[in-house]
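Asker: model this:
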Amino acid sequence: MSIGDKIKNKAEELSGKAKQGVGEATDNPRLYAEGEAQEAAAHAKQAGEHVKDAGRDVRDALS
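Answerer: Next up, the predicted model:
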């Protein structure tokens, strides 16, 4: 995973957490749910990047 991807995914995760906080503070369930979804999407992207990295590591080890 490139450092740029890590930064983008972390920024998306933090943005989702912020939306959750604002949604909770303003009693806005739609905004809270939007934040949860954004955070979950960032986690899924991070997991996908980890799988890619593991695949590259295996390929490199077998070369």
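Asker: please make it C-alpha for all contacts and neighbour counts, starting now.
Answerer: Fine.
Asker: is Thr37 in contact with Leu14, as I believe?
Answerer: Not quite, residue 37 is Ala, not Thr. No - Ala37 is beyond contact range of Leu14, at 12.0 Å (criterion: CA atoms under 8 Å).
Asker: to compare against the first, here's the next sequence to fold:
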Amino acid sequence: MSASEKAKAQMEQVAGKAVRKAAHAMGKEDLAVKGAALEARGKARHVKEKGKGP
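Answerer: As a prediction, the model looks like this:
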């Protein structure tokens, strides 16, 4: 897993979580769904990169 891909995956997870939590706090469920999707994309990228090996 390259360092840049690992950082990108982590950034997507963190950004998605922040968007999701902020949207829930403001009561904007459509934005919360987009944040959850971004977080899931980051997790999927992490799993994909982890599976590539050294």
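Asker: what lines up with Gln13 of structure 2 in structure 1?
Answerer: Using TM-score structural alignment as the criterion, Gln13 of structure 2 maps onto Glu13 of structure 1.
Asker: ok, its match - contacts?
Answerer: By CA atoms under 8 Å, 6 or more residues apart in numbering, the contact list for Glu13 of structure 1 reads 38-40, 42-43.
Asker: again, only this time at 7 Å
Answerer: Contact analysis of Glu13 of structure 1 by CA atoms under 7 Å, 6 or more residues apart in numbering lists 38-39, 42.
Asker: so which of those residues belong to helices?
Answerer: Using DSSP state H, 38-39, 42 are the members of the contacts of Glu13 of structure 1 that sit in helices.
Asker: closest to His50 of structure 1 out of the contacts of Glu13 of structure 1?
Answerer: Nearest to His50 of structure 1 among the contacts of Glu13 of structure 1 is Ala42, at 12.4 Å by CA to CA.
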